[in-house]
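Student: Could you look at this predicted model? Sequence included:
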Amino acid sequence: MQSDRQRIDKWLFFTRVVKSRTLAAELASSGRIRVNREKIDKPGYSIKLGDVLTIALDHRVLVYRVLDLGERRGPAPEAQMLYEDLSPPIEPRNKLSLAEPAPVKTGGDWKQARREVDRLKRSNDF
């Protein structure tokens, strides 16, 4: 018999957001999870179908709508059936690399700087 609620740490583990139940409990205790815009800080917090979870991980933010409560930690395709991903698209780290290559310094730029340094050295000779 499946109840209509589940502990958030179990659900995070079943959906493969984290690698272990202990890490799921630590994530829930850290205060980096919101359920329906309310910050939670207990791994025993009960979630239900339709809840929207906002999970702040180190390098990204996940937004999931709970579609089903799991019974086990199964393979990834089975885990993906437990939620709807509402996460914002991932921003590229370096926008310049997608647009056009960075301008390359030509020999003239370095040559001019070197000549300026040489000129300053000659003027300071004793």
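Tutor: Cool, the structure landed.
Student: drop to CA atoms for contacts and neighbour counts, all remaining ones
Tutor: Will do.
Student: Now the residue nearest the centre of the chain: closest residue in space that isn't a chain neighbour?
Tutor: With distances taken as CA atoms, centre = their mean, residue 60 lies nearest the centre of the chain, 1.6 Å away. Leaving aside its chain neighbours, residue 60 sits nearest to residue 90 (7.7 Å; criterion: CA to CA, 6 or more residues apart in numbering).
Student: Run a quick neighbour tally on the one you found.
Tutor: When neighbours are defined as other CA atoms under 10 Å, residue 90 has 9 of them.
Student: same question, the one 5 residues further on
Tutor: Counted with other CA under 10 Å, residues neighbouring residue 95 total 9.
Student: take a look at this one as well, against the first:
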Amino acid sequence: MEASSIVRIDKFLWAVRLFKTRSLAIEACKKGKVMMGGLPVKSSRVVKKGDVVAIKEPPIMRQYEVIGLAEKRMGAKLTPDFIKEVTPAEELEILRLTQIANTMNRGRGLGRPTKKERRDLDGFFDSGYESDD
């Protein structure tokens, strides 16, 4: 499935399923969320085997090493033949802890609090900080 020796980074990131659409990959490049060698890259940047691509996923930077090149989108099972995640374990642990903290705040699928729930929450938090002098 080796396409060619020249592949644009936006096309590659979309092909290996790091972004759902190519437009999202281009937008991430424009916003400076995709980096190579510590510098933000344009979406027209050519990617080569052995390059390390960093993608900002707050609060960390995920890093991937390019193993093979592809221009066409592939199935998820084929992506390990083209990229390898090289993000340090400490950073992945920070991401995992952040995700756990965010899910603890509100039950999954409950959406935004209603106006009544919001007033109840505000009353609960306000009463805890006030002193009864």
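Tutor: Cool, got the structure. On a predicted model such as this, the values are computed, not experimentally measured, just so you know.
Student: care to give me the TM-score?
Tutor: Once superposed, the chains reach a TM-score of 0.66 (TM-score structural alignment, normalised by the length of structure 1), with 96 aligned residues with a CA RMSD of 2.2 Å.
Student: follow-up on the earlier one: any idea how far the residue nearest to the centre of structure 1 is from residue 95 of structure 1?
Tutor: Using CA to CA, to the nearest Å, one gets 17 Å for the distance from residue 60 of structure 1 to residue 95 of structure 1.
Student: same thing with residue 75 of structure 1?
Tutor: For residue 75 of structure 1 relative to residue 95 of structure 1 (CA to CA), the value is 34 Å.
Student: cool, residue 73 of structure 1 as well?
Tutor: 37 Å.
Student: Over to residue 117 of structure 1?
Tutor: When distance is defined by CA to CA, residue 117 of structure 1 is 35 Å away from residue 95 of structure 1.
Student: So which residues of structure 1 form helices?
Tutor: Taking DSSP state H as the criterion, structure 1 contains helices spanning 8-14, 21-29, 76-80, 95-99, 107-123.
Student: Tell me which of those helices is the most buried.
Tutor: Highest mean neighbour count among those (mean count of other CA atoms under 10 Å): helix 8-14, with a mean of 25.
Student: For that helix, what is the distance to the chain centroid?
Tutor: 18 Å (CA atoms, centre = their mean, to the nearest Å).
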